[in-house]
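Chemist: below are the sequence and a predicted model for it; my questions follow.
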Amino acid sequence: MSGTQASTVVALPQEIWWLVSQEFTSRRDFLSLFNLARVNRSMAKLALPLLYSIHELSPASTGDTAIVDTKKWAVLWRSILASSLGGAMYSYCLWIKSLSLGNLHSLLEDLARDQYKDIRTWFFGAPLERFHILQSRASNVATRRNRALMDIESIIFEVANQITDFIKTSATEHDKTVGLTSLEGYHLPTARLPRWVSRLSLLTSLAVRDGSVLNSTIAEAIRENCPHFRELVCHYCVGPDVDDDLAGFLSSLSPNTLQSFTIMSANRVGAITHAALGRHSSSLSQLSLYVEDSAVAGLPFLSDCTNLVDLTLDVCGTVPPLWEQTHKEEVRQIASWLQQCTSLKKLSVINLPSTLSILAEVLKVPGIRLTDLEITMQTIQEDTSAFSSAMATQSDLKTFIFRSRDGWFGGSEFIHAICQCTKLRKLDIVTQMLKIGDFYKVTDTMKDVEEFAFDIDSDEPIGDECVYALGTMHQLKTLTINATTAFTYQGLLALFENLGSDPLGSHQGLSIHIMRQVGTQKFSQAQVKKLNAALSKQLGGKMEITYDADPDELNESDFSD
């Protein structure tokens, strides 16, 4: 920052910069807060607490493993740890809102490598020597340099214990509330979790790698010490007793306090956990479940959870064919449950048996007005007309994503239903083979779509005539074309010029992905460069293009043969 800029900063009232800092924080803008903190000591005192409150968004934490990023990442964590020992200028660890132990775990994995040995030595220098815990001789695996390996899990446990204890002690001494609201980690042990959460009175969110570590004892610690707890995320839940243990956790929380529950992948959760979620039926508004094939029949046990606003049912792709034929009652009960969810706004169903027949019943309920609908199916073996008719009533939809392997669905009835949803801003039907007439109907009707992904069923590659149709979409910002195309250089330039002439700038930042341009219509490198330059100049956008039967690649394969 120049001297003139710094003077301007000083000249403005502190209250203004406080509001600016708050805005940067609400936007999760780590870099702007970082730059503000570097201006002077006064600005540092203003910006640093807010910066550390979103420390997990640091580019060093979210970037790749380049050494420069790892060093910045290490600086961030070292400052947090040193402050918990009283060895830093500021009490950084009192400012963090999220204790992301999984983030620290990734850093330690980097530091364990020989290429980062200098950073490792610096990181564990005074006053952090106590955290440099090595594996015991019995468990240690010898390295080529006979160097003892770091015991990452023990380091994580020591860090979590130190930080949570320091935060709790500081809050008690100064008669303040604990600021940390979120705890996340790869390996949060059952034996230690009750002590850690009991120190975090404002804990609202817990994210664990393996949900099998959760049980009623941990929930009781949360119930007694964390009155604001409302969100649980499990990456997976494995183990023979996980359904009982997780149900025990949910049942031991204060009733109707959990608002958000997520299981991302493989699990052994079923009807017992589904039924236990009913204890939070009044509060639960967000539910995202990866459902194993053995647990699909247990979905009706969720029937008490009817206040959902955001629901994802991601069913394992190994459900037996014709499952719905032998489970007709369960299909009926799932449909009946979803029909009662009249607060639902966002719905995502992936590989759910009888998806179309269930949604045909759900979408026609007058009280259900979705804003987001995502459907993924392996194959389509059902009548599509009832679904299309029901979907046509969902005129509040802003996002619609439809994926299936069949490549063609519903014909003109389906397109007619889409065109009734005039509030759509994102339309992704990239796996569907539209008839050319249906494509023109969509572009002519859906003028306000901002993100559009499509395919076209045509004997011949589509050309510049489709470019002109796309140019009439007034709000277009992201375009993905999976159809076989034969666009010309001049045609694309005309599209950019047309969109760039919009006086409202509605297409600023336009991103174009042309996925199957015919190899015989391949642009030269100079043309691609000029196209991107024109797109960048006029709209601040970019274009990516790949080719079917790329002649250059075919020639390379000829040489390799």
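Modeler: Nice, thanks for sending it over. Residues are numbered from 1 along each chain as shown.
Chemist: when you work out contacts or count neighbours from here on, use the C-alpha atoms and nothing else.
Modeler: Will do.
Chemist: can you tell me the closest non-neighbouring residue to the residue most central in space within the chain?
Modeler: Nearest to the mean C-alpha position of the chain, counting by CA atoms, centre = their mean, stands Met264 at 10.9 Å. If the residues on either side of it in the chain are set aside, Met264 comes closest to His235, at 4.8 Å by CA to CA, 6 or more residues apart in numbering.
Chemist: so the one you found, which of the three states?
Modeler: At His235, secondary structure determined by DSSP: H, G, I helix; E, B strand; the rest coil is strand.
Chemist: report the contact partners of it.
Modeler: Counting by CA atoms under 8 Å, 6 or more residues apart in numbering, His235 makes contact with 207-211, 262-265.
Chemist: at 7 Å instead, please
Modeler: Contacts for His235 (CA atoms under 7 Å, 6 or more residues apart in numbering) come out as 208-210, 263-265.
Chemist: closest to Gly471 among the residues you listed?
Modeler: Comparing these against Gly471 with CA to CA places Met264 closest, at 39.0 Å.
Chemist: is the closest one in contact with Tyr236, as I believe?
Modeler: Yes - Met264 lies in contact with Tyr236 (CA atoms under 7 Å); the separation is 6.1 Å.
Chemist: what residues of stretch 155-175 count as buried?
Modeler: 155-157, 159-168, 170-171 (16 or more other CA atoms under 10 Å).
Chemist: now swap in stretch 101-116 and tell me
Modeler: 101-105, 107-108, 110-112.
Chemist: structure two is appended below for comparative analysis:
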Amino acid sequence: MSFVLADDVLCMILDILGDERDHHSLFQCALSSRHLAAHSIPVLYKVCHASPVRGGGTEDEQFFNPLKRPPFNASLKRMVDPAVHKWALLWRSLALSSLGHTYLPYCSYLRYLDLDDLGDLLKDPKFSGQIREDFFSSELLDTVSSDYEAKGNKRLRSSAKGPDPSADLVKLRIGSAIVKKATSIRGMSLHVPPETLSEWVAGLPLLQSLTVWSGAALSQHTGAQLRENCPKFKQLTIYSWRDRPPITAEAESEEFLKELSPDTLECFDLISLSQLGPRSVAALGSQLQSLSELKLTSLTIKAIAELPSLKPLPSLRALALVDSVPSPRNESFYAIVSQVAEWIGNCRSLRQLDLRRFVDDPFLLSQTLSKEGLTLTNLSLAKYDMSGSDAFHEALGRQQSLRSLCLSGDPSFVPEDIEILVQALGQLHELRDLDLKDISDGFAQEHVITLTASLPHLECLWISGDFFDDTVLQAFYHLRELRALVIPAFSKFTADGIFDFISHLGPGNTGFSLSILNAVDSTLTEEAQLLISETLKASVDGSFDYGIVPLDDSDSSVPEDGVYW
């Protein structure tokens, strides 16, 4: 007796698979029957930008048989990389559908157009031979190039004509064809000329997010086009924004931000090198009420001084300030830092703060974290010096709402500095993720045992120290929710010690991953390592990584008993 699911139930199931980015299951559904294909293909193409097809991996093992050794007379031209082949077929179907040459309108299902991905495909060394020939069918060649002549049913290159069309040209022409058909696009990632971007944006009424390589792409009144044609636009990511003499990034960014509809931009992320100045920062004030995520890079001290003029951002939840232009640390500098600390502390909706070589970051945080009403859940500080940061560490203990903390930089081996940090961390009882890269290099095993005793909810921990052995493992016995432990310290663990630790794991540790990265003079044989891996897999569906550091026999820094002298 067969049972047929109602269409609405089937759509709900497929939508769940789409939300989970389960490309394999969706693809299998599309292959199973015409009825399922009609429902699954639209969902599959809605999330195709997140497919792991580019890098291969386990999904491709399920789609393709392993490459067999070719016969001695097989043409190398016919040998193809399965992942790249599938990647090319995906883009070919999108391109052909935009030209009306496919049974289903695949491109109309798109919600996110990642033209950077297409560019990566066209420039991949494996995109050659048979894969390239299959991709550039006659229909596509008519769109991207006129350098081919007909011969029977095939299209051949004329020797009298120029080279293959460039990857950038192909990407531009395919992208233009898709944009004209796929008006349902909500997001785009691309690197195209300013005139092209301005034109494309005008035809995408549902556009919400945009990622561009250079802010220069926004220079042809793209802000005005977004205001007039894209009422739901709210997210902008820019990799870099630099001067193009005589045009300055300062002027371009100020113009673009002023062209946007006020209080509509929720996310402004500037990822890499930029040359924005105080006018650019001031222009962000037009988005004062809506900004919830802000990342700024490469600011000068003059631009930094403009941040407090924005006044507290009522909706700001995530703030990242990184890699500022170095400035003399004089009285004026610290006055500006204090003002910025006050401004950050008054953004009461702020939950995530990321700093890296912004100003004197420990000094700034020592003031910011002490502000009443600031309740962070995520904090990251990179590239700082632990020495001289006691005031920051003491203030850190006041942010007891923290669930994720990442500290990295130069460690201190002064006992007083270590004690202050350990004491502060021990007050953060709600921590789930703790990442102490390099900063904890001076920790003794007793410091780790003391620290973890106060952090019962830890799920992920990266911690180093001066030297670890089986003794430190008792620090993790009571962590019933721990799922990932990384120990990069020089260490010497025994199989018995690790098995004893595994015996303390329970249901809350399901999926536990143990990584010991720098074992010295290891007593673990390959057989013991394999047995540990199998035991972890069997007990909590876990995994084990083990790395050995070879030391010269003349190196006396780590004697046989594992104690430093």
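Modeler: Thanks, I have it. None of these values were measured; they are calculated from a predicted model.
Chemist: list the TM-score for the superposed pair.
Modeler: Superposed pair, TM-score by TM-score structural alignment, normalised by the length of structure 1: 0.86. Supporting alignment: 515 aligned residues with a CA RMSD of 2.6 Å.
Chemist: could the buried residues of stretch 101-116 of structure 1 be laid out in TSV, adding secondary structure?
Modeler: Output for these, formatted as TSV (three-state DSSP):
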residue	secondary structure
Leu101	helix
Gly102	helix
Asn103	helix
Leu104	helix
His105	helix
Leu107	helix
Leu108	helix
Asp110	helix
Leu111	helix
Ala112	coil
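Chemist: as JSON lines, the residues you listed with distance to Ser285 of structure 1 would be great.
Modeler: Converted to JSON lines, those look like this (distance: CA to CA, whole Å):
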{"residue": "Leu101", "distance to Ser285 of structure 1": "27"}
{"residue": "Gly102", "distance to Ser285 of structure 1": "26"}
{"residue": "Asn103", "distance to Ser285 of structure 1": "28"}
{"residue": "Leu104", "distance to Ser285 of structure 1": "31"}
{"residue": "His105", "distance to Ser285 of structure 1": "31"}
{"residue": "Leu107", "distance to Ser285 of structure 1": "34"}
{"residue": "Leu108", "distance to Ser285 of structure 1": "36"}
{"residue": "Asp110", "distance to Ser285 of structure 1": "38"}
{"residue": "Leu111", "distance to Ser285 of structure 1": "40"}
{"residue": "Ala112", "distance to Ser285 of structure 1": "42"}
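Chemist: between the residues you listed, which is closest to Leu12 of structure 1?
Modeler: Set against Leu12 of structure 1, the nearest of these by CA to CA is Asn103 (36.9 Å).
Chemist: what sits closest to the closest one if chain neighbours are left out?
Modeler: Asn103 of structure 1's closest residue in space is Ser61 (CA to CA, 6+ apart), at 7.1 Å.
Chemist: tally of neighbours for the one you found?
Modeler: Burial of Ser61 of structure 1 is recorded as 21 neighbouring residues (other CA atoms under 10 Å).
Chemist: can you tell me what it aligns to in structure 2?
Modeler: Ser61 of structure 1 maps onto Arg54 in structure 2, with residues paired by TM-score structural alignment.
Chemist: cool, Leu359 of structure 1 as well?
Modeler: Alignment note: Leu359 of structure 1 maps to Leu365 in structure 2; criterion TM-score structural alignment.
Chemist: for its match, which residues are in contact?
Modeler: By CA under 7 Å, 6+ apart, Leu365 of structure 2 lies in contact with Phe392.
Chemist: show me where the stretch 101-250 of structure 1 has its helices.
Modeler: For the stretch 101-250 of structure 1, helices defined by DSSP state H, counting those that start in this stretch occupy the ranges 101-111, 117-123, 152-173, 193-198, 216-225, 242-252.
Chemist: for Phe387 of structure 1, find the nearest of those helices.
Modeler: Here helix 242-252 is closest among the helices of the stretch 101-250 of structure 1 (CA to CA), at 34.1 Å.
Chemist: list of residues touching the closest one?
Modeler: Under the contact criterion CA under 7 Å, 6+ apart, helix 242-252 of structure 1 has outside partners 212, 214-216, 219-220, 268-270, 272-273, 276-277, 279.
Chemist: same deal with stretch 452-471 of structure 2?
Modeler: 426, 429-438, 440-445, 475, 479, 481-494, 497, 562.
Chemist: same check on stretch 541-554 of structure 1?
Modeler: The contact list for stretch 541-554 of structure 1 (CA under 7 Å, 6+ apart) reads 508-519, 532, 535-536.
Chemist: go again using 8 Å as the cut-off
Modeler: Residues outside stretch 541-554 of structure 1 that contact it (CA under 8 Å, 6+ apart): 484, 508-520, 522, 531-532, 535-536.
Chemist: aligned to the residue nearest to Met264 of structure 1, what sits in structure 2?
Modeler: Aligned partner of His235 of structure 1 by TM-score structural alignment: Tyr239.
Chemist: what does Ser343 of structure 1 give?
Modeler: Going residue by residue (TM-score structural alignment), Ser343 of structure 1 aligns to Ser349.
Chemist: does the residue nearest to Asn103 of structure 1 count as helix, strand or coil?
Modeler: helix.
Chemist: give the contact list for it.
Modeler: With contacts defined as CA under 8 Å, 6+ apart, Ser61 of structure 1 is in contact with 69-70, 73, 103.
Chemist: okay, it and Lys71 of structure 1: tell me how far apart.
Modeler: Relative to Lys71 of structure 1, Ser61 of structure 1 is positioned 10 Å away (CA to CA, to the nearest Å).
Chemist: quickly find the element holding the aligned partner of Leu473 of structure 2 in structure 1.
Modeler: With TM-score structural alignment as the criterion, Leu473 of structure 2 lines up with Val467 in structure 1. Taking DSSP states H and E as the definition, Val467 of structure 1 sits inside helix 464-470.
Chemist: I'd like the next helix or strand past that helix.
Modeler: Next along from helix 464-470 of structure 1, by DSSP H and E: strand 478-481.
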